[in-house]
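Peer 1: Test case, fold it:
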Amino acid sequence: MTALPPLAPSGVPRWRLPRSARSPHPAAVLAGFVVAGLGIGLSQAGASAVIQDQVRTLDTSVDMIGYTIMAYALGVVVGAPLLMVGLAGWGRRRLLLLMSGIFVVTSALTAIAPDVWSLLVVRFLAGLPHGALLGTASYVAMLAVGRERRGMAIATIMYGLTAATVVGVPAMQWGSEAFGWRWMYWAVTAVGVGGLLLIWAYTPRVAGTKGTSFTREMSTLTGRPLWMAILTITTGFAGLGAVQSYMVPLLEETNGFTSGAVTVTLVLFGVGMTIGATAGGRLTDRGPALAARVGLSGVVVSLALLGLFGDSGWPTVIFLVSLGAFVQVFSQSAQTRLMDVIHSSPSLGAALSHSALNAATVLGSGLGAVVIAFGFGFLAPAWLALVGAIAALVLVAWGPGYRDAE
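Peer 2: Sure thing, here's the model as predicted:
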């Protein structure tokens, strides 16, 4: 049973709440979120696909572009909690429209960034709405399908992100070689506009947190289970940030793949993430702790194999696909767990999960850039990520962030 409001209050102007949003079908609500997730996935994950062209056209280095990827993730880390806490009283439809609008504008600014320093600033700004947008979408999606299916609701939104990895990121990698990376970010802008229009057309009015204040919202960010869960997410996802950010140079320079082979690998990586999202949604509905343990165990094995044999050609593809699948299994449990921990403000919990995920990207891509700059090669980030994944698995098995989720 859904908990979406069936009708809009009388007197709301049509341009603010069209007829299609007054009693929407849950599938229509989710469709807008999937497209918005697709745009965000293209913007964030696509950065690793265009990295080689950016190095050439901006006359910079791989590690410097890695810092622009880190800047985006840092924007998510900062923006998700601040925006969700500061705008907690806003209606969720209004908040979604604002965040989607900011995403469109910053995507366009990315496309016209004249140099790597301006790109660094713009990518930070582009990351600010990420967590608030997807976190709020996860909450509204949960209302649309019912709390008992919240794992599958989050997984459905993640299909937009995984679709970006399956189709969009390889297309951006190919398109950056053929037309240039700037045109690829104009395409991201167009997808963002599509998501904005769908959200405007189908998202109903959902109230914010009534009678709240900045101090009261901040008070929800306390308790050992919450911060242990955030720490688990951050350490566990560092592997994806460390490896995915430098996947293209790993394949091209370390393994000697052609541009076409890299495109195929990126597609397969996205397929793995899609399979992982589906499996993770189902496992999470059975229990967030179960999904977390299965996901992180797979991440540990995948990273170890990648570190040992990641220069062996096509077997490297198997390790990358496995990593993408198991990371997504953990992703579903992570977002659901934080929504449960901050039960008084589940949309804040969902936003915080994206903040933690991107803190992991900052950690992973930043440390990866450092070891690459010191000449340790493109396999070194996998070893750094493995340490974090093992720590996260220990926290899931014995830490209070998940132990009380049994």
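Peer 1: For the rest of this, base every contact and every neighbour count on C-alpha atoms.
Peer 2: Fine.
Peer 1: Touching the helix or strand containing Trp186 from outside, list them.
Peer 2: For Trp186, the element it lies in under DSSP states H and E is helix 181-202. Under the criterion C-alpha atoms under 8 Å, 6 or more residues apart in numbering, residues 16-18, 20-22, 24, 28-29, 31-36, 38-40, 42-43, 50, 53-54, 93, 96-97, 100-101, 103-105, 107-108, 110-112, 172, 175-176 lie in contact with helix 181-202.
Peer 1: Going by neighbour count, list what's buried in whichever strand or helix holds Glu177.
Peer 2: For Glu177, the element it lies in under DSSP H and E is helix 169-178. The neighbour-count criterion (16 or more other C-alpha atoms under 10 Å) identifies 169-176 as the buried residues of helix 169-178.
Peer 1: Equivalent analysis for stretch 280-287, please.
Peer 2: 280-285, 287.
Peer 1: To compare against the first, here's the next sequence to fold:
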Amino acid sequence: MTELRSAPVDDDSPSTQDTPHGPAPIAGLSAARRWFALIALAIGGFGIGVTEFVTMGLLPDIAQDLLPDDYALDPEGANATAGLLVSAYALGVVVGAPTIAALAARWSRKRLLIALVTVFVIGNALSALLPSFGFVLAARFASAVPHGAYFGIASLVAASLMGPGNRARGVSFVMGGLAIANVVGVPTGTFLGQAFGWRAAYLFVALIFAVALVAIILTVPFRPGDPTATLRGELSALKRSQVWLTLGVASIGFGGIFAVYTFIAPIVTEVAGLSAEFVPWILVLFGVGMTIGNFVSGWLTDRSVKRSLLVSICSIGIAVLGFALFASTVGGLIVFVFLVGLATGSCGPAIQTRLMDAARDAQSFAAALNHSALNVGNSLGAFLGGVVIAAGLGYLSPAWVGVGLSLIGLTFLLVSFALERRKPL
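Peer 2: Alright, predicted model coming up:
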């Protein structure tokens, strides 16, 4: 475990202002306080991981309950329609992340985190309680609005807590909450949804966020907002070609993952021939891979951001290709679900760190944009996957869409590296 050292520097001093090379370290805190704060931030990431991914494992249950007439006539079509809940969540992230990050740039980061987690509690409670598909669709969109801003701000706070030379490991700690959610939280939510109805899963998520809210209030240190921050200054990140290229890698290359993962429940039952009881265990396997990939990526990114990015995007293409070829067998499903999870986890810290570097003075905005981009990939993958399934090409057809998306993402990355040789970040 990385040792956290502190120096007696006041939070209001100029030395605590972010620099183009990363968030300034938060000084004057004990090591124990820093780790408790990191854990609190990771609990929020854990809740986000559950609310984002639990829908996938319960799509047939949701479709059967909220779209009963459609499900009776065409289960595949109803499942594809229910997949819009995944797209709606992703679009909520895309809209909310840059909007909140830009407009709240002057807020203290702790105050903003508290506000965002409060919205998570309310949005997930509404997802559990609203009666119709249309209302639940709207609630999933609203629940997602704080997602990107939370991860962006929490990543900057975590990087400050860890200090110079360990930024990516701070980011990976927050993202680790999301990864661990896929080992523990998503399978638990899926089990609760299958046993007590899918609405129980969202109530479970609301409870997780309530715990995160209390933990953040008690442990995350206060830092004043930046009074010089302006909307124009935050939006200046969008003038940088490297920011756009990195967003392209995230939004298109990462879409290959969600073209597969959105429809994992029917793939397990209809393609591999396993019973529905195996779905939570397959999700655990995905989560184990994602957790390992996340923490390995944090370590690798602190040594070479470019190398870590290249490994991540190539891993996505290879894993999704293997899934397309072999997931029809139980052995192939097990192996390649794990590898898809490994590739998924490897992306977050590397992309987040590169965006922070590329954006220079607009790091809060860029850090939030990362999650907008990843959820463009989420929405794009889920939508295209639903299109090819609805066209009658089968539940494995989205994996081939995923292969194509990962190749496009790799192209963006290689163009970014070529430009960097001419003009460093």
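Peer 1: tm score of chain vs chain?
Peer 2: Superposed pair, TM-score by TM-score structural alignment, normalised by the length of structure 1: 0.93. Supporting alignment: 395 aligned residues with a C-alpha RMSD of 2.0 Å.
Peer 1: what's the matching range in structure 2 for stretch 280-298 of structure 1?
Peer 2: Aligned by TM-score structural alignment, stretch 280-298 of structure 1 corresponds to residues 297-315 of structure 2.
Peer 1: From the opening residue of that stretch to its closing one, how far?
Peer 2: 12 Å (C-alpha to C-alpha, to the nearest Å).
Peer 1: so how far does the helix holding Trp186 of structure 1 sit from its counterpart in structure 2?
Peer 2: With mean C-alpha distance after the TM-score superposition for structure 1, helix 181-202 of structure 1 departs from structure 2 by a mean of 0.6 Å once superposed.
Peer 1: what do you get for stretch 66-78 of structure 1?
Peer 2: Looks like 0.5 Å for stretch 66-78 of structure 1 (mean C-alpha distance after the TM-score superposition for structure 1).
Peer 1: Could you tell me where that stretch falls in structure 2?
Peer 2: So stretch 66-78 of structure 1 sits over residues 83-95 in structure 2, by TM-score structural alignment.
Peer 1: ok, now stretch 179-192 of structure 1?
Peer 2: Residue span in structure 2 matched to stretch 179-192 of structure 1, by TM-score structural alignment: 196-209.
Peer 1: Show me which positions of the matching stretch end up buried.
Peer 2: Buried residues in stretch 196-209 of structure 2 (16+ other C-alpha under 10 Å): 197-206, 208-209.
Peer 1: Please say which position in structure 1 Ser236 of structure 2 maps to.
Peer 2: By TM-score structural alignment, Ser236 of structure 2 lines up with Ser219.
Peer 1: Now for its match, how many residues are close by?
Peer 2: Neighbour count of Ser219 of structure 1, defined by other C-alpha atoms under 10 Å: 10.
Peer 1: distance of it from Val394 of structure 1?
Peer 2: Plainly put, Ser219 of structure 1 is 28 Å away from Val394 of structure 1 if you go by C-alpha to C-alpha.
Peer 1: quick one: which of the buried residues of helix 169-178 of structure 1 is nearest Phe237 of structure 1?
Peer 2: Proximity of the buried residues of helix 169-178 of structure 1 to Phe237 of structure 1 (C-alpha to C-alpha) peaks at Val169, which lies at 19.4 Å.
Peer 1: what helix or strand does the closest residue to that closest one other than its chain neighbours sit in?
Peer 2: In this structure, Val169 of structure 1 finds its nearest non-sequential neighbour in Gly46, 4.9 Å apart by C-alpha to C-alpha, 6 or more residues apart in numbering. Using DSSP H and E, Gly46 of structure 1 falls within helix 26-49.
Peer 1: what stretch of structure 2 does that helix fall on?
Peer 2: Using TM-score structural alignment, helix 26-49 of structure 1 pairs with 34-57 in structure 2.
Peer 1: Compare the matching stretch with structure 1 and give me the mean distance after superposition.
Peer 2: Here the mean offset of stretch 34-57 of structure 2 against structure 1 after fitting is 0.7 Å, by mean C-alpha distance after the TM-score superposition for structure 1.
Peer 1: Could you report the separation of the aligned partner of Thr118 of structure 2 in structure 1 from Ala73 of structure 1?
Peer 2: The alignment partner of Thr118 of structure 2 in structure 1, by TM-score structural alignment, is Gly101. In this view, Gly101 of structure 1 and Ala73 of structure 1 are 19 Å apart by C-alpha to C-alpha.
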